[in-house]
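Participant: got a predicted structure here, sequence first:
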Amino acid sequence: MKIATYNVNGVNGRLAVLLRWLEEAQPDVVVLQELKAPQDKFPEEAVRKLGYDVIWHGQKSWNGVAMLSRIGEIHETRRGLPDDPDPSQSRYIEAAVNGVLIAGFYLPNGNPRPGPKFDYKLAWFRQLIEHAKTLLQTGAPMVLAGDFNVMPTDRDVYKPERWLDDALFAPEVRAAFFELLEQGWTDALRSVHRDETIYTFWDYFRNAYARNAGLRIDHFLLSPALADRLVDAQVDRHVRGWEKTSDHAPVWIELADKPPKRRRQPRSANQSA
């Protein structure tokens, strides 16, 4: 099962890029962020022509999230967080697909910091943490995926000293990310690329993509019931180099159908038969 997350930065303006990538990468399930399209303007027909079921939570001009599946029906369980600090913003969608509960979201940017936008980011993150805790208590296989707008460590940002005042690198935001991990979630991309420099976003300015001056802000967190099924986690970095593309690249994970079988430990010589 191949699950992807992609901040498209405008689903209609970059539809050609999205469709080209879907045909090339053939992900089974995709969560999209920053649709920047109202509910009635999502390009449903074009997506369905590629064989995907789709649900979306649109918003005019800003935000917006969607989920696509080509491996079965999408059973929506929630749109919007419980006790969302601002329900008018379309940032969260959750559904069961092929036996896995998937939450796709677009966490607030939070700049400028300090200020009301940063306060909103922290409040939204707090509600996500509380909801994630509730989800984990079910024991079901689950994925949290999307644009978290946080670089967890210095290794996740080009020249971290330049980002000390930014909301994406604020100590409170990084601490919130690790509070999520401490619940029992696994950072899929980092677990595969433990010591590597790997980014998911490159700004349009200052030739950032060509210089590989990027950020890792798009993440997959796996529940304990899924962590053992992780086969691979990668970034389709080349998509960022296409014409009229998003400033994010698609990120994907591959999950095995079942956890690997654990080998039985051989008995030691002093164990009785």
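Facilitator: Right, received. Where do you want to start?
Participant: from here on, just use CA atoms for contacts and neighbour counts.
Facilitator: OK.
Participant: list the buried residues in the helix ranked longest in the chain.
Facilitator: The longest helix of the chain (DSSP state H) is helix 116-136. For helix 116-136, a neighbour-count test (16 or more other Cα atoms under 10 Å) marks 117-118, 120-129, 132, 136 as buried.
Participant: go through those and name the one nearest Val173.
Facilitator: Leu122 (6.9 Å; Cα to Cα).
Participant: for the closest one, give me its contacts.
Facilitator: Leu122 is in contact with Glu172, Val173, counting by Cα atoms under 8 Å, 6 or more residues apart in numbering.
Participant: take the one below as the second:
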Amino acid sequence: MIVARDLTVRRGGRDVVRDAGFALRPGELTAICGPNGAGKSSLLAALAALLPFEGEALLAERPIAAIPARERARAIGFLPQRAEAAWDVSVRTLVELGRLPWRSVPGRLARASREADRAAVDAALAAMELADLADRPVSNLSGGERARAFMARVLAGEPDWILADEPLASLDLAHQQRLAACLADQARRGRGVVVVMHDLAAAMNHADRVLVLDRGRVVGDGAPLSTLTEALIGRVWQVEAHWLGEPGRRALAFGQGA
């Protein structure tokens, strides 16, 4: 489990996350939702020990920040909101970087990968529908293709936990649906999946659990159907919203008389 107790993140002299407390379980897809500036990205980065914080963040009862970096990289795959490639490498080479925590000699990408590496990379490319683009330079990809390539890099590492910051944001509708289904499948296989989402309908239809943040505080935590109520959406996002459709295929309508 990942457990947070009284977790507070300060940035620019103010608390962007305040006294957050929750326990995340493997085998679940948890969506972190909230309006802009609610603290979602800061909370996710703190759970990956990428931002300093006060309070506790534990992985399997161990302080996450105290876990050696390589061991932590094997356990937690983190996808930032704006992932960048330092060099213009091929898609396959980018995805192979996800295997570095498992290699005995990090950084030696010119050496032949072990069978486990090749299998993991091929599976990640297939999952993100990038096998046909494996030899293309990353600079030649569209924004959505690039986002899928960085997601494939995370998947190739086969981490116990996937922490992804708005992975659906730059994708077209079809690939949003496929990636959301892929992440849900990763959770069904026993991984913990934590995803920052702005699309409340996607959270309702794909997540097992939702954490709602508002001005740095957790104001909702539970199953999507009982947490993402019209009343809470109105209070936090300050819009009038109505759920339409059946469970698993719900959509939001906005405005008077929707």
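Facilitator: Structure received. Note that the structure is a prediction, hence the values are computed from the model and not measured.
Participant: where does the TM-score land?
Facilitator: Scored against TM-score structural alignment, normalised by the length of structure 2, the superposed chains reach a TM-score of 0.33; 132 aligned residues with a Cα RMSD of 5.6 Å.
Participant: test my guess that Gly234 of structure 2 contacts Ala241.
Facilitator: Yes - in terms of Cα atoms under 8 Å, Gly234 of structure 2 counts as a neighbour of Ala241; the distance is 6.8 Å.
Participant: which of these two has more neighbours?
Facilitator: Ala241 (21 against 14; other Cα atoms under 10 Å).
Participant: could you check how far Leu225 of structure 2 is from Ala119 of structure 2?
Facilitator: According to Cα to Cα, to the nearest Å, Leu225 of structure 2 stands 38 Å off from Ala119 of structure 2.
Participant: for Trp161 of structure 2, same thing?
Facilitator: Taken as Cα to Cα, the span from Trp161 of structure 2 to Ala119 of structure 2 is 19 Å.
Participant: more neighbours: which of the two?
Facilitator: Trp161 (28 against 13).
Participant: is Ala124 of structure 2 in a helix, a strand, or coil?
Facilitator: Following DSSP: H, G, I helix; E, B strand; the rest coil, we place Ala124 of structure 2 in the helix state.
Participant: burial count for it?
Facilitator: 27.
Participant: so where does the closest residue to it other than its chain neighbours fall, helix or strand?
Facilitator: Excluding the flanking residues, the one nearest Ala124 of structure 2 by Cα to Cα, 6 or more residues apart in numbering is Ala152, at 4.9 Å. Element membership of Ala152 of structure 2 [criterion: DSSP states H and E] is helix 143-156.
Participant: which strands and helices sit next to the next helix or strand along the chain from that helix?
Facilitator: Per DSSP H and E, helix 143-156 of structure 2 leads on to strand 161-165 as the next helix or strand towards the C-terminus. In terms of contacts (3 or more Cα pairs under 8 Å, 6 or more residues apart in numbering; DSSP states H and E), strand 161-165 of structure 2 is packed against helix 40-47, strand 76-79, strand 192-196.
Participant: any chance of a markdown table for those, columns mean neighbour count and distance to Asn205 of structure 2?
Facilitator: Converted to a markdown table, these look like this (neighbours: other Cα atoms under 10 Å; distance: least, Cα to Cα, whole Å):
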| stretch | mean neighbour count | distance to Asn205 of structure 2 |
| --- | --- | --- |
| helix 40-47 | 23 | 20 |
| strand 76-79 | 24 | 22 |
| strand 192-196 | 27 | 14 |
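Participant: take these and lay them out in CSV including distance to Ala184 of structure 2.
Facilitator: Converted to CSV, those look like this (distance: least, Cα to Cα, whole Å):
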stretch, distance to Ala184 of structure 2
helix 40-47, 18
strand 76-79, 15
strand 192-196, 8
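Participant: compute the number of surrounding residues for Arg14 of structure 2.
Facilitator: Neighbours of Arg14 of structure 2 (other Cα under 10 Å): 9.
Participant: same check on His175 of structure 2?
Facilitator: Counted with other Cα under 10 Å, His175 of structure 2 comes out at 17.
Participant: sec struct for it, please.
Facilitator: helix.
Participant: which one, of the helices and strands packed on strand 161-165 of structure 2, ends up nearest to Leu29 of structure 2?
Facilitator: Closest among these, using Cα to Cα: strand 192-196, at 4.7 Å.
Participant: next SSE downstream of the closest one?
Facilitator: For strand 192-196 of structure 2, the succeeding helix or strand toward the C-terminus, using DSSP H and E, is helix 200-206.
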